[in-house]
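A.B. asks: 3D, please:
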Amino acid sequence: MTREMQSTPLLDHDVIAVRHSELLSQLVGEPRISDAYRSFDGDEGQLLLIDADGYHWVSYERGQENGRRSTKDADELLFWFLVQTAFSIGCAHEFANRIEGPDFRRVVHAKQRELFARLDSKWRVRLEAQISATLAEHPYVDRL
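C.D. replies: Sure, this is the predicted structure:
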């Protein structure tokens, strides 16, 4: 059997939602129900599509698709969901605790790291790699 033939079957929406709820609850430190891809109202929001080509996390604005990320890896998909949540929490935390001067992303990234510390190390490693890649292209810009 070739490697392609041995690929893992895709998980359905319900299984993804249960796994995401578990991880989300760990991340925020309280029980949470997954809603990462159920915020689509027919005009705005995000939607998870699953087909033979994989998982597709699609964003809509004013009824038009304005972004799509695709993968066949359920963990990659779940990572995207968790990063978005941690980023949103980090931004809210930074806004509530704004310090003039340092690049706001320093506070956002610190909050993301704090949240991801509640998860298995594989998730933290992925977050650090993503932050490092972002900073390699777009370094912090502190204002004196």
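
A.B. asks: Could you use CA atoms for every contact and neighbour count after this?
C.D. replies: OK.

A.B. asks: so Ala86 sits right up against Arg118, yeah?
C.D. replies: No. With contact defined as CA atoms under 8 Å, Ala86 does not reach Arg118; the gap is 11.6 Å.

A.B. asks: who has more neighbours, those two?
C.D. replies: Ala86 (23 against 16; other CA atoms under 10 Å).

A.B. asks: nearest residue to the more buried one other than its sequence neighbours?
C.D. replies: Computed as CA to CA, 6 or more residues apart in numbering, the closest residue to Ala86 that is not its neighbour in sequence is Gln112, at 5.2 Å.

A.B. asks: how about this one, so we can line them up?
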Amino acid sequence: MSEIFDTKTLENHVLSLYTRAVPVMNEDGISMPLNTFFRKNTLNDIQGEFCFADEDGYHYRVLERDILYNDDITKSLSKITYWAIKGAISDAAAIYEAKNRILGQDFRRIMFSKELQYLNAIGKEYAEMAELEYDNILKVNPFRD
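C.D. replies: Below is the predicted model:
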């Protein structure tokens, strides 16, 4: 097992990978900053996504309206990186889909495809993680065209 990065090193790692998707998003006319906070949060903190590292591993938390929606821990650098970038990637893909919507087609077709394109720019393993998520989503809620 590899060493757990400290929070600052984790932030630098995630940002360096995220910058690989920026030119691809820019080609689509989309500018999407990574809005993940790299620090420990409190329940009365600002809302948003938080990533930090401690002796337990990497933490990913989502806080909205003083409600903690996610509080996940992993020792996997790939997994925490994916969690940290997925929200911004999804937002960028949603903007792209809204600008390029095809009437009568399930919006997720374009959105999932665009997310995969952005994630592939970061690294194949991140696109593979998303594909697993999409497969599970589509088993329960198939495309409706």
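
A.B. asks: Do you know the score for how well these two fit?
C.D. replies: The TM-score (TM-score structural alignment, normalised by the length of the first structure) is 0.78; 135 aligned residues with a CA RMSD of 2.5 Å.

A.B. asks: Number of residues surrounding the equivalent of the residue nearest to Ala86 of the first structure over in the second structure?
C.D. replies: Under the alignment defined by TM-score structural alignment, Gln112 of the first structure is paired with Glu115 of the second structure. Neighbour count for Glu115 of the second structure, taken as other CA under 10 Å: 24.

A.B. asks: Against Tyr134 of the second structure, how distant is Glu115 of the second structure?
C.D. replies: Glu115 of the second structure is 11 Å from Tyr134 of the second structure, where distance means CA to CA, to the nearest Å.

A.B. asks: which element is Leu138 of the second structure on?
C.D. replies: In this structure, Leu138 of the second structure sits in helix 124-140 according to DSSP states H and E.

A.B. asks: how far does that helix sit from the chain's center?
C.D. replies: Taking CA atoms, centre = their mean, to the nearest Å, one finds helix 124-140 of the second structure lying 13 Å from the centre of the chain it belongs to.

A.B. asks: Need the nearest residue in space to Ser34 of the first structure, chain neighbours excluded.
C.D. replies: In space, Ser34 of the first structure is closest to Ser21, 4.7 Å off (CA to CA, 6+ apart).

A.B. asks: Secondary structure class of the one you found, three-state.
C.D. replies: Secondary structure state of Ser21 of the first structure, per DSSP: H, G, I helix; E, B strand; the rest coil, is helix.

A.B. asks: Tell me which residues touch Glu94 of the first structure, please.
C.D. replies: 104, 107-108 (CA atoms under 8 Å, 6 or more residues apart in numbering).

A.B. asks: just curious, which of those residues is nearest to Lys72 of the first structure?
C.D. replies: Nearest to Lys72 of the first structure among those: Val108, at 28.7 Å, using CA to CA.

A.B. asks: A strand includes the closest one, no?
C.D. replies: No. Assessed with three-state DSSP, Val108 of the first structure is helix; it does not lie in a strand.

A.B. asks: Surely it touches His93?
C.D. replies: Yes. Counting by CA under 8 Å, Val108 of the first structure does reach His93; the two are 7.3 Å apart.

A.B. asks: Which of the three states applies to Val58 of the first structure?
C.D. replies: Under three-state DSSP, Val58 of the first structure comes out as strand.

A.B. asks: superposed on the second structure, where does the biggest helix by length in the first structure end up, distance-wise?
C.D. replies: As assigned by DSSP state H, the longest helix anywhere in the first structure is helix 74-96. In the superposition with the second structure, the average deviation recorded for helix 74-96 of the first structure is 1.2 Å (mean CA distance after the TM-score superposition for the first structure).

A.B. asks: relative to helix 121-137, how tilted is that helix?
C.D. replies: 60 degrees (axes from the mean of the first three to the mean of the last three CA atoms, to 10 degrees).

A.B. asks: Val108 and His93 of the first structure: which is more packed in?
C.D. replies: More neighbours surround Val108 than the other of Val108 of the first structure and His93, with 21 against 14 (other CA under 10 Å).
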